[in-house]
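[1] sequence and computational prediction follow.
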Amino acid sequence: MLYMSKFSIEQEIKLLPIHEYAFLKPEEVIFSEEVREICEGNSCGMYGTSWACPPAVGSLEECQKQCLEYEDTFIFTTATQIKNSYDVQGWLEARIQHEKLTDKVGEVFRKYTKSPLILSTEGCNVCKNCTYPNEPCHFPKKMYPATEGYGILVMRQAQLCNMRYNNGANTVTYFSMIFFN
């Protein structure tokens, strides 16, 4: 049954504009306290402001335990050309497109698996203003916690999966991960 699901999933995702992808076991995912410390240092400005980021996602130990409850993991990227390394608008547009693709990939996984855990980029941007911490998330099926917020060391994970973390000058690469049974 699992083989058929993976085969079916792979047949569908090959039709999507994914740059690179790999399947791996959750035990192969690289979790790092250092990544969480960067989050807690609020280098991206999202710490404590979103249901998709720490501390709302739980401790590193809780995130790792949640990921390890799944049987398989799927990691994928998009790589988008931008004008130059200072093209902030290009970065933002590439992220929006990556999140739209993550929605499509998530739909495929939801069709073949039950309750996949979908992680994506830099916190959630579904709502203009997040309800955290005053109200529950209004769109929990559209809110994808950040891979780094879960403590995943994406740069090393890419190497382990034979994927490129950097796809050249004037390119922005985004990663998403799906944990599934």
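    That came through fine.

[2] contacts, neighbours, all on C-alpha from now
    Fine.

[3] give the contact list for the most centrally placed residue in the chain.
    In the chain, the residue lying closest to the centroid (CA atoms, centre = their mean) is S120, at 2.1 Å. Contact partners of S120, counting by CA atoms under 8 Å, 6 or more residues apart in numbering, are 99, 102, 144-147, 175-177.

[4] so which of the residues you listed sit within strands?
    Of those, the ones assigned to strands by DSSP state E are 175-177.

[5] in the chain, where's the longest helix?
    In the chain, taking DSSP state H as the definition, the longest helix is helix 88-112.

[6] ok, and here's another one to check against it:
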Amino acid sequence: MLKDKIITAINEVGFDEYQEITSAEIIFADAVFASCKANTCGNYGQNYSCPPLSGDMDENKARFLKYDHAIILNKIMFLGEYYEQMETSTLAVLALLDQLRDKLENEPVMIAGPGGCNLCAECSAKTGEDCRFPDERRYSLEGSGMDIVTMSRKLGMTYNGGDKKVGFFMMVLY
């Protein structure tokens, strides 16, 4: 069964928490989607998996809601004083996500995570070229308008881990 394969892969890779939901329980918020315009991460208009290049809110919702089920994953990472380990922690989380993708590469799933697509060293959106791997594009939860903070709290998952720790959220849809 696909769900069992996904959960086995999640446990093998080493995520700290996961919760199963239906895709109907995914919370989308216009405010989250609109916050991308502030471009705090630098990906707005620079990455095909981020707004506005990823489409409008309806297109982003449709991309996720075509699946019936989802599993929200969390990896709790130490960020240090003043978030000095944010980049290191983010890279570690993305490496875990790559391991999960490898384990599920032949399965009919979509995996989304924090930040924009990182498949290429530099997104071809920056040079105005077409996406090199449109079928493998990695979408951002927040960049797609998901209110992962509200969802994680509603599900009792760790968002703020205390002692300079924070949860990094990802999602497997199937």
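    Thanks, I have it. Predicted, not measured: the structure shown is a model, and the values here were computed from it.

[7] and the TM-score between these chains?
    TM-score for the superposed chains, counting by TM-score structural alignment, normalised by the length of the second structure: 0.89, backed by 173 aligned residues with a CA RMSD of 1.8 Å.

[8] how near is the residue nearest to the centre of the first structure to H98 of the first structure?
    For S120 of the first structure, the distance to H98 of the first structure equals 9 Å [CA to CA, to the nearest Å].

[9] as a check, name the ranges of all helices in the first structure.
    Taking DSSP H, the helices of the first structure run over residues 2-13, 33-40, 60-68, 88-112, 154-160.

[10] S50 of the first structure: which of the ones you listed is closest?
    helix 33-40 (12.1 Å; CA to CA).

[11] list the buried residues of that closest one.
    Neighbour-count burial for helix 33-40 of the first structure flags 35-36, 39-40 (criterion: 16 or more other CA atoms under 10 Å).

[12] what is the nearest of the ones in strands among the contacts of S120 of the first structure to A22 of the first structure?
    Among these, and counting by CA to CA, the member closest to A22 of the first structure is M177, at 9.7 Å.

[13] okay, now the counterpart of that closest one in the second structure: neighbour count?
    Aligned counterpart of M177 of the first structure in the second structure: M171 (TM-score structural alignment). The local packing of M171 of the second structure (other CA atoms under 10 Å) involves 23 other residues.

[14] report the contact partners of M171 of the second structure.
    By CA under 8 Å, 6+ apart, the residues touching M171 of the second structure are 70-73, 111-113, 141.

[15] contacts for stretch 87-106 of the first structure?
    Stretch 87-106 of the first structure is contacted from outside by 13, 16-18, 78, 80, 82-83, 116, 118, 120-121, 142, 172, 174, 176, 178, using CA under 8 Å, 6+ apart.

[16] circling back: what angle do helix 2-13 and the longest helix of the first structure make with each other?
    Counting by axes from the mean of the first three to the mean of the last three CA atoms, to 10 degrees, helix 88-112 of the first structure lies at 140 degrees to helix 2-13.

[17] tally of neighbours for the counterpart of D103 of the first structure in the second structure?
    The alignment partner of D103 of the first structure in the second structure, by TM-score structural alignment, is D98. D98 of the second structure has 16 neighbouring residues, counting by other CA under 10 Å.

[18] so how far is E105 of the second structure from D98 of the second structure?
    Separation of D98 of the second structure from E105 of the second structure (CA to CA) stands at 10 Å.

[19] quick revisit: and the helices of the first structure: which comes nearest N166 of the first structure?
    It's helix 154-160; of those, that one is closest to N166 of the first structure (CA to CA) at 8.9 Å.

[20] so the closest one matches what in the second structure?
    Per the alignment by TM-score structural alignment, helix 154-160 of the first structure matches residues 148-154 in the second structure.

[21] any buried residues in that stretch, and which?
    Per 16+ other CA under 10 Å, stretch 148-154 of the second structure contains these buried residues: 148-149, 151-152.

[22] next one: that stretch to chain centre, how far?
    Its chain's C-alpha centre lies 14 Å from the corresponding centre of stretch 148-154 of the second structure when counted by CA atoms, centre = their mean, to the nearest Å.
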